[in-house]
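Asker: Everything below, folded, please.
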Amino acid sequence: MKKGTYTKLILILGALTALGPFSIDMYLPGFAGIAIDLKTTVAKVAMTLSSYFIGISAGQLLYGPLLDRFGRKKPLFIGLLVYILASLGCVFVQDIDTFIGLRFIQAIGSCAATVASVSMVRDLFPVKDIPKVFSMLMLVVGLSPMLAPTVGGYITADYGWHTVFLILMVIGIFILLAAQFGLPNSYQPDPTISLKPKPILTNFWVILQEPQFYTYAFAGSIAFSGLFTYVAVSPILFMEIYTVDAKMYGWIFAFMSLSFIGASQLNSVLLKRFTSEQMILGALLVQTGISVLFIILAINHLLNLYSTIALLFLFLACLGISNPNTAGLTLAPFTRNAGSASALMGAIQLGLGALASFAVGVFVTNSIVPMVWLITGTTVLALIVLLIGKRKIKNTITTSTDNEVVMVH
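Answerer: Below is the predicted model:
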């Protein structure tokens, strides 16, 4: 594959993957304004995050079989169109319940981009290169939490939160055009893939029974739910507990994203010396130590704004190491049904993320302690799942004889 083609694919696939995070991060600084305009509370506005995560989780299972049956581009086009229309609806929303519903529909549309991009990584690149490719995608994706809340903070302060969703609609249009004209037909439609509920569920069940899949999918997703907890609680944490304004919140959020991005790029370098399995275990052990220290300091009221930022920075760095490796090992055993495998992986990750963000709305009010308990609990649970699950894996698949997938133009 030519270097120019390789770079173009990474950029477009990164844009597809970043659409969801951008849709999450860009409106976060507007939570207080949304609560005032829609005559509700910030905690209720946080439910729009939960509905978005639920929509992505459910949509993953919908698009997986569609991407395998009809190829990657047709379902992707329809999903992006749904996203664009739902974003337009959010511009004119007048009440919180409608807003929650529209965010669900917006998520259903955006997750077509997420599932398609992950599936196309498996289509276009050798299995042994997948963790490296995911790390590069994270560099592109990482721009969203850097740019989105910062830009969103200024837009919200100067033009109002409605404008954020108008911009998201325009972004959706640009990504749709880039995907249609810039991506190859990487996968031939497979008419033997059934769209009836029973065969679909059977296919998911077969995938779920693969020890390598369930070990790394669940360990990675449980650990990654800490990121969703942080994202959901961050407006309350920084703007209400630590009383920073919307613009400063955007800058803090952008700074925190440097941790995740930097660690994901460090991962590419470390993979030259260590295996993905070693990287995951090491990252989770360090993450557990950080979480335990975090909860001790939180319970004893020894945290301020700066120490909280420092600990969260280190916590997110561990996720930047573990996430591309768990994703790569989760998908490695699959070729023919990679779309369904990536969809199921995404559904597990986003489903757990929805639960984490819902817990934030219920438990987090004016204290940092509930958030720290949540991220500590999920980190320890992820480590336990990994250690138990690894015993079931006879031979970890990191590369295969049929992994040299050629691009189909």
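Asker: hey, let's count contacts and neighbours off CA atoms from now on
Answerer: Noted.
Asker: need the helices for the stretch 101-250 of the chain, in chain order.
Answerer: Here the stretch 101-250 of the chain has its helices, by DSSP state H, counting those that start in this stretch, at 130-141, 143-159, 162-182, 197-208, 211-234, 246-270.
Asker: Determine the set of other helices and strands touching the longest one.
Answerer: Just to be clear, that refers to helix 246-270. Counting by 3 or more CA pairs under 8 Å, 6 or more residues apart in numbering; DSSP states H and E, the packing neighbours recorded for helix 246-270 are helix 130-141, helix 143-159, helix 305-331.
Asker: how far away is the closest residue in space to residue 338 that isn't next to it in sequence from residue 139?
Answerer: Excluding the flanking residues, the one nearest residue 338 by CA to CA, 6 or more residues apart in numbering is residue 119, at 6.0 Å. Distance, residue 119 to residue 139, by CA to CA, to the nearest Å: 18 Å.
Asker: Kindly report the same for residue 61.
Answerer: Residue 61 is 26 Å from residue 139, by CA to CA.
Asker: Please give the structure of this sequence too, so both can be compared:
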Amino acid sequence: MLCALALLSAIAPLATDMYLPGLPVMAESLGSSTVGVQLTLTTFMAGLGLGQLLVGPLSDGWGRRRLILAGTAVLAVSSAVCALAPTVGVLIAARLVQGFSGGIGIVLARAVIADRAKSTTAAKLFSIMMIIGGVAPVVAPLLGGVLLGPIGWRGIFWVLTGLSVVMAVGTFLFVPETLPPEKRHGGGLKAMSSNFGYVLRQRRFVGYAAAMALGFGAMFSYISASPFVTQNVLGLSPGQFSMVFAVNSVGLVLANTLNTRLVDRFAVRSLLTFGMTTMFVAAALLLLTMLFVGYKTFLILPLLFVTVSMVGLSLGNATALAQEQVPKAAGTGSAVIGALQFGLAAAVSPLVGLGGESTGIPMGLSIAVCTGLALVLLLTLAREPAQRGSELRPAEPEPAD
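Answerer: The predicted model follows:
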């Protein structure tokens, strides 16, 4: 079940990054401008956010399994339409539907884990999901670059169609219904608005969800700006940039793996606070280094590695803590997390490029601000008594028979 859910969560980077190497060829093939083919990325991200916001709350009334199956079926059909698109207009529309249906899988994968797992087990599972999320953005563009020559950009969308079918089969075989009828709420607009009101009234949920989104915003600041900072500012070659990106991604994966072990020994909130504090310190040192020391590669690259790696101790734990606060509406809670996450990512992406391609200051400032705000939120929450649950403390050992 976890493998099926992880694949559902990986659709965003796969469907975003795999076809990026083929954008110039797509523009020529479809007789479109660069702006036209770039809109295929914009509409996908818009659909991704809409799918999470609408379907997450619906699942609290209708259940998870049927909606996931429907979403993966639509994902497969829309991916096939992308592969067959005769014009860029058709491709843009199909990408909107592809993003919407992909958002269904992402939001409900989180909700299924929140239904089935509590306490430190949930933190472990969310960390494993983050491992997949850390690997997919690295593998996807490399895979797309390899496939572009032999099968073309249309072939890449056929590969995404095949992956969507695998998701549907995996869901059908391994993902049961995790929300029993007695725990469901009505599926109408009144029930949806009531669920949103319930979720947004939980201050601790909002705090942890915002901290998670800010941590993701810091990582997306790095993802958006690092190609320009490492190559145009630090003078690395494209091959060296790929190596740096891969090393940082390995650090992220290792930190997530370590987190699955540490949650058995330490409170999840403590691990989250440590991870976010370390991220902020590294980000602040990164910004100060750029401002007062200069662009010294031997200083900047290690600080970037620490910053990215500590995401592994932050995002999964923040997600688990947030979902723990809203057990009565896990789908709606997952939708709010996803909307905050991708909304903030969309906001910081253009901001880190405001200074042009010859400076890394906007990237360093964006990472420092995001991590600083997240840390302030966490320290504020630490002063308040927990409203419910265990705040995901490690489980006590059971007595021997």
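Asker: which one of residue 119 and residue 139 of structure 1 has more residues nearby?
Answerer: Between residue 119 of structure 1 and residue 139, counted using other CA atoms under 10 Å, the more crowded position is residue 119 (26 against 21).
Asker: Relative to the centre of structure 1, find the outermost residue for me.
Answerer: residue 300 (32.2 Å; CA atoms, centre = their mean).
Asker: Around residue 98 of structure 1, how many other residues sit close by?
Answerer: By the criterion of other CA under 10 Å, residue 98 of structure 1 has 14 neighbours.
Asker: quick one: which helix or strand includes residue 72 of structure 2?
Answerer: Remark: residue 72 of structure 2 resides in helix 65-84, with elements defined by DSSP states H and E.
Asker: mean offset of that helix relative to structure 1 (after superposition)
Answerer: Mean deviation of helix 65-84 of structure 2 from its aligned counterpart in structure 1 after superposition (mean CA distance after the TM-score superposition for structure 1): 2.2 Å.
Asker: Centroid-nearest residue for structure 2?
Answerer: By CA atoms, centre = their mean, the mean C-alpha position of structure 2 lies nearest to residue 133, the distance being 6.4 Å.
Asker: can you pull the contacts of the spatially closest residue to it that is not a sequence neighbour?
Answerer: Take residue 133 of structure 2 and drop its neighbours on the chain: the residue closest to it by CA to CA, 6+ apart is residue 10, 5.9 Å away. For residue 10 of structure 2, the contact set (CA atoms under 8 Å, 6 or more residues apart in numbering) comprises 106, 132-133, 136.
Asker: Residue 77 of structure 2 is in contact with residue 160, isn't it?
Answerer: No - under the criterion of CA atoms under 8 Å, residue 77 of structure 2 is not in contact with residue 160, lying 10.3 Å apart.
Asker: More neighbours: those two, which one.
Answerer: Under the criterion of other CA under 10 Å, the comparison of residue 77 of structure 2 against residue 160 puts residue 160 first, with 24 against 17.
Asker: Show me what the more buried one aligns to in structure 1.
Answerer: Mapped onto structure 1 by TM-score structural alignment, residue 160 of structure 2 lines up with residue 168.
Asker: Its match contacts residue 25, doesn't it?
Answerer: No - if you go by CA under 8 Å, residue 168 of structure 1 and residue 25 don't touch, sitting 11.0 Å apart.
Asker: The helix or strand residue 344 of structure 2 falls within: how far from the chain's middle?
Answerer: In this structure, residue 344 of structure 2 sits in helix 330-351 according to DSSP H and E. Put simply, helix 330-351 of structure 2 sits 9 Å off its chain's centre (CA atoms, centre = their mean, to the nearest Å).
Asker: try stretch 32-50 of structure 2
Answerer: A distance of 18 Å separates the centroid of the chain from that of stretch 32-50 of structure 2, by CA atoms, centre = their mean.
Asker: who's in contact with it?
Answerer: Stretch 32-50 of structure 2 is contacted from outside by 12, 16, 23-24, 26-27, 88, 91-93, 95-104, 338-339, 342-343, using CA under 8 Å, 6+ apart.
Asker: repeat that for 7 Å
Answerer: For stretch 32-50 of structure 2, contacts defined as CA atoms under 7 Å, 6 or more residues apart in numbering pick out 16, 23, 27, 88, 91-92, 95-100, 102-103, 339, 342.
Asker: before we move on, the earlier item: what is the subsequent helix or strand relative to the helix holding residue 344 of structure 2?
Answerer: By DSSP H and E, the next helix or strand past helix 330-351 of structure 2 is helix 361-382.
Asker: what do we get in structure 1 for residue 57 of structure 2?
Answerer: When structure 1 is aligned by TM-score structural alignment, residue 57 of structure 2 is paired with residue 65.
Asker: typo on my end, it should be residue 130 of structure 2
Answerer: Counting by TM-score structural alignment, residue 130 of structure 2 lines up with residue 138 in structure 1.
Asker: and if you look at residue 277 of structure 2?
Answerer: Per TM-score structural alignment, residue 277 of structure 2 is aligned with residue 285.
Asker: quick one, what contacts its match?
Answerer: For residue 285 of structure 1, the contact set (CA under 7 Å, 6+ apart) is empty.
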